[in-house]
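**Q** following is a predicted model, sequence given first.
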Amino acid sequence: MKWLKGYQDHEVSLIGDYQLTVGRSPCIQMLYEFGIKSTFLPNTNDPNITSDYISHSSTISFNIPSCAKNQKLKGLNITFKYTVNKEKHPWPIFAKISNKTKNRDWIYNPTVFGKPEPGKVTIWLSYWETGNLLDNGDQINVSFIMENLEVRECGVRLVYADVDENMENIMEFEETLLGDLSAFKLSTETYYLCRRDFFKSMEVDGPTPSWFRDSVGYKVDYTEIQGWRKTGRFQKL
């Protein structure tokens, strides 16, 4: 993602976690959470933004193909382009990766997200280092869960590394996709990657929305879920 430095002086409106957004420069930065790198950009046709699989809906499915003998799958670059329903307040975005073959789900809610200007498109770029969590032939579904946002396009690009290349250590926390996520487990092999107590806020505002229950699953006991203490961090591009 070194090419993103060319956008470091561009600006995007961020909403979400007040402690991370108040008084912060509107210039584009990278967010690190759970070993996931992500950033929000104004719409662009930059040639560096490419996808192996593209959908114009909020979900995309594919099977992990075989790779060259001297390579291994390292992670997924995920792109989500969206606009806001100007008549309603935008709801936080959730990205969900499901390994249907292994019956594992990872649901990520970033602490902040980009709010498009009226009539404009915002791009959410994220890189998920998956390592050995995904194998050749696995059936994968990537979906985006949101309200009051309109999908323009979503895409996935497979990222490979040489077999003898060490996986990138992008965070010092153990709480990465390849580390210990037990504190974020909702049920067997389902992980809700969120730094704020989203469930408590919904209890104050009303019952858990049906669209979120449908996406996460009724097998989750929402009454026992607690918020988590650590916050994400920003870093300049």
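**A** Thanks, I have it. Numbering: from 1, shown residues only.
**Q** going by C-alpha atoms from here, please, whenever you check contacts or count neighbours.
**A** OK.
**Q** pretty sure residue 28 contacts residue 39?
**A** Yes: between residue 28 and residue 39 there is a contact under CA atoms under 8 Å: 7.2 Å.
**Q** who has more neighbours, these two?
**A** residue 28 (25 against 22; other CA atoms under 10 Å).
**Q** now the more buried one: how far from residue 114?
**A** Distance of residue 28 to residue 114, computed by CA to CA, to the nearest Å: 10 Å.
**Q** and what of residue 180?
**A** Counting by CA to CA, the gap from residue 180 to residue 114 is 28 Å.
**Q** swap in residue 143?
**A** 18 Å.
**Q** who has more neighbours, those two?
**A** Just comparing residue 143 and residue 114: by other CA under 10 Å the higher neighbour count belongs to residue 114, 23 against 20.
**Q** element containing that one, please.
**A** Per DSSP states H and E: residue 114 is located in strand 112-115.
**Q** below is structure B, check it against A:
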Amino acid sequence: MFQILYHRGVFSTFLPGESVPNWFSYKFTDAAEVYCTLPNNLNSHRTINGLSICFVYKCPEPYTNVGLYDGPAIWLRNQTKDLNWALYPAWFGLPEDDQTGIMWLSYWKVNNLFEQGDIIEVMGSPQFAEFKELGVKIFYIDEQIENYESNDPFEDILRNDFSDEERTYYICT
């Protein structure tokens, strides 16, 4: 069974994995070096629509819940505009053993909050686990199709922004 959690504008899923997939544009293996500058050399008809973040961790010791939230977290910051977000998922993946890694794949719908040339910082914190790798992929949309109207209710979920309104969806296939 495959499960996706949608919470506050972010889709997340946890899968077994040892490294960030090759299709991610930026990869970081040092937890202290997790920032990138969004490219400036793109076609002027394209805008930044979303970010996909992959955070890989493993648990060298069995996980024990200590009460307060001690699961994985991702922090996203647009340093240029001084905008900050944090995601602490209500459910998260645990590896089957101390040798197996977990990939936390997430998609952040950022709409117009990021522009070409912005400096973004992405941090992943496993708290109970060991950091392995972090990846970032930037998604773009052509301005000509940005105002596309659809009658698909699921697509309305995908258009959500980072509002303070509390919404959580669970999508299972």
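**A** On my side now, so go ahead. Here the structure is a predicted model, which is why all the values come from computation and not from measurement.
**Q** so how much does the next helix or strand after the strand holding residue 114 of the first structure differ from the second structure once superposed?
**A** Counting by DSSP H and E, the next helix or strand C-terminal to strand 112-115 of the first structure is strand 122-129. Its aligned residues in the second structure lie a mean 0.5 Å from strand 122-129 of the first structure after superposition (mean CA distance after the TM-score superposition for the first structure).
**Q** read off where the helix or strand following strand 122-129 of the first structure ends up in the second structure.
**A** Per DSSP H and E, strand 122-129 of the first structure leads on to strand 139-145 as the next helix or strand towards the C-terminus. Strand 139-145 of the first structure corresponds to residues 119-125 in the second structure, going by TM-score structural alignment.
**Q** buried set for the matching stretch?
**A** Using 16 or more other CA atoms under 10 Å as the test for burial, stretch 119-125 of the second structure gives 119-125.
**Q** can you find the partner of residue 4 of the second structure in the first structure?
**A** Applying TM-score structural alignment, one finds that residue 4 of the second structure aligns to residue 30 in the first structure.
**Q** tell me which element its match is part of?
**A** Counting by DSSP H and E, residue 30 of the first structure is part of strand 29-33.
**Q** what's next to that strand, contact-wise?
**A** Contacts to strand 29-33 of the first structure, defined as CA atoms under 8 Å, 6 or more residues apart in numbering, come from residues 8, 37-39, 110, 171, 176, 232-237.
**Q** which of the residues you listed count as buried?
**A** 8, 37-39, 110, 176, 232, 234, 237.
**Q** nearest to residue 104 of the first structure among those?
**A** Relative to residue 104 of the first structure, the closest of those is residue 176; by CA to CA it sits at 15.0 Å.
**Q** what about that closest one, distance to residue 84 of the first structure?
**A** 30 Å.
**Q** check residue 231 of the first structure too.
**A** Distance, residue 231 of the first structure to residue 84 of the first structure, using CA to CA: 26 Å.
**Q** number of residues surrounding the corresponding residue of the first structure for residue 144 of the second structure?
**A** Correspondence of residue 144 of the second structure to the first structure, assessed by TM-score structural alignment: residue 164. Residues within reach of residue 164 of the first structure, counting by other CA under 10 Å, total 9.
**Q** what would the contacts of strand 29-33 of the first structure look like in TSV with secondary structure and distance to residue 149 of the first structure?
**A** Below are the contacts of strand 29-33 of the first structure laid out as TSV (DSSP: H, G, I helix; E, B strand; the rest coil; distance: CA to CA, whole Å):
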residue	secondary structure	distance to residue 149 of the first structure
8	coil	25
37	strand	22
38	strand	18
39	strand	17
110	coil	15
171	coil	30
176	coil	28
232	coil	23
233	strand	25
234	strand	24
235	strand	26
236	strand	27
237	coil	26
